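Engineer: any chance you could fold what I've pasted below:
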Amino acid sequence: MRIGVLAKAAGVSVPTVRYYESIGLLTRPARQGGQRVYSTEDVKALSLIRHCRDLDFSLDEISDILASVQRRLPCSETKASAERHLRSIRKKIAELCALEATVAALVSGCETTCSGSAAPDCVILQPGQPCCG
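Structural biologist: Purely as a prediction, here's the structure:
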């Protein structure tokens, strides 16, 4: 199949297919008459890449997952990758919660101390205001 058919089958764009080839996530296909020719295995690999991207795995993590699939490693390898990814997600959530609390406090402070003042006087913009860290 041609690149456009592959892209459509996997739900990605043609430039995305080319990009994944350029960084080595997809193997470069054989060419026939100067055009790339893909197989159903390429559709499976590209669909897996897309699924992993939907789960917010990094490209490096996806590369490791693809290698595990291609080498038919035990599922425990993929589970370990997913557990590391889950820890990372939970850390980001905690950081975002702290950031949300800080911004909410600044907004509340603005409402009670400087609402209606000129923007440069706003408590939100004052250096030294507590921030998450």
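
Engineer: please count neighbours and contacts with C-alpha atoms only from this point.
Structural biologist: OK.

Engineer: what's the single longest helix in this protein?
Structural biologist: Ranked by residue count and defined by DSSP state H, the top helix of the chain is helix 75-113.

Engineer: name the helices or strands packed onto it?
Structural biologist: The criterion is 3 or more Cα pairs under 8 Å, 6 or more residues apart in numbering; DSSP states H and E, and the helices and strands that helix 75-113 contacts are helix 59-70.

Engineer: what's the helix it packs on in contact with?
Structural biologist: For helix 59-70, contacts defined as Cα atoms under 8 Å, 6 or more residues apart in numbering pick out 25, 45, 48-49, 52-53, 74, 77-78, 81.

Engineer: before we go on, could you also do this sequence so I can check it against the first one:
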Amino acid sequence: MLIGTLSQKTGCHIETIRYYERIGLLPKPLRTEGGRRVYNNEQIKRLGFICRSRELGFSLDEIRTLLRLVDGKKYTCQEVKIITENHLKDVNKKITDLRRLQKTLADISSQCKGGQVPVCPIIDVLFEE
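Structural biologist: Predicted structure coming up:
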């Protein structure tokens, strides 16, 4: 499969596929005599894994660690669980931070009457130390 078809099939942009190759997440594919990349089923499956992991918010380093475990065929469910639970802690922290941000923005937005005067309580709050 050529890179354009791979991109369409996975929804992953061509430049992103090339980036994953450059950083070693996706093995470099074979090339035709004309220099075009040709992907096999294992690379397609691996790219799907990478894309799905990114959708779930895993960092590239976390994905690299998971792939290293899979590639070595010596992973345990416990190792994968630890990585996932650490990621879940990060997600929960972000949710907490976003809720705090939501409340703060709602509070300062409620102070603004939206008038045409050059005084704005939102700007005033943003300039506070």
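
Engineer: the helix or strand hosting Gly4 of the first structure vs the second structure - mean distance after superposition?
Structural biologist: Assigned by DSSP states H and E, Gly4 of the first structure falls within helix 3-10. Superposed on the second structure, helix 3-10 of the first structure shows a mean distance of 2.8 Å to its aligned residues (mean Cα distance after the TM-score superposition for the first structure).

Engineer: need the contact list for the residue nearest the centre of the second structure.
Structural biologist: Residue closest to the average C-alpha location in the second structure (Cα atoms, centre = their mean): Arg54, at 3.7 Å. Arg54 of the second structure makes contact with Leu60, according to Cα under 8 Å, 6+ apart.

Engineer: that one should be in a helix, yeah?
Structural biologist: Yes. Assessed with DSSP: H, G, I helix; E, B strand; the rest coil, Arg54 of the second structure lies in a helix.

Engineer: so how far is Leu47 of the second structure from it?
Structural biologist: Per Cα to Cα, to the nearest Å, Arg54 of the second structure is found 10 Å from Leu47 of the second structure.

Engineer: report the next helix or strand after the helix holding Gly4 of the first structure in sequence order.
Structural biologist: Of the helices and strands lying after helix 3-10 of the first structure in sequence (DSSP H and E), the nearest is helix 14-22.

Engineer: returning to what we had before: so for the helix holding Gly4 of the first structure, what gets flagged as buried?
Structural biologist: For helix 3-10 of the first structure, burial by neighbour count (16 or more other Cα atoms under 10 Å) applies to 3, 6-7, 10.

Engineer: gap between the aligned partner of Val37 of the first structure in the second structure and Thr5 of the second structure?
Structural biologist: The equivalent of Val37 of the first structure in the second structure is Val38 (alignment by TM-score structural alignment). Per Cα to Cα, Val38 of the second structure is found 10 Å from Thr5 of the second structure.

Engineer: got it, and Leu67 of the second structure?
Structural biologist: According to Cα to Cα, Leu67 of the second structure and Thr5 of the second structure sit 24 Å apart.

Engineer: same question, Leu101 of the second structure
Structural biologist: Separation of Leu101 of the second structure from Thr5 of the second structure (Cα to Cα) stands at 41 Å.

Engineer: ditto for Lys103 of the second structure
Structural biologist: Noted for Lys103 of the second structure: a distance of 45 Å to Thr5 of the second structure, by Cα to Cα.

Engineer: in contact with Leu106 of the first structure, which residues?
Structural biologist: Taking Cα under 8 Å, 6+ apart as the criterion, Leu106 of the first structure is in contact with 123-124.

Engineer: just checking, what packs against the helix holding Gly4 of the first structure?
Structural biologist: By 3+ Cα pairs under 8 Å, 6+ apart, helix 3-10 of the first structure packs against helix 14-22, helix 40-54.
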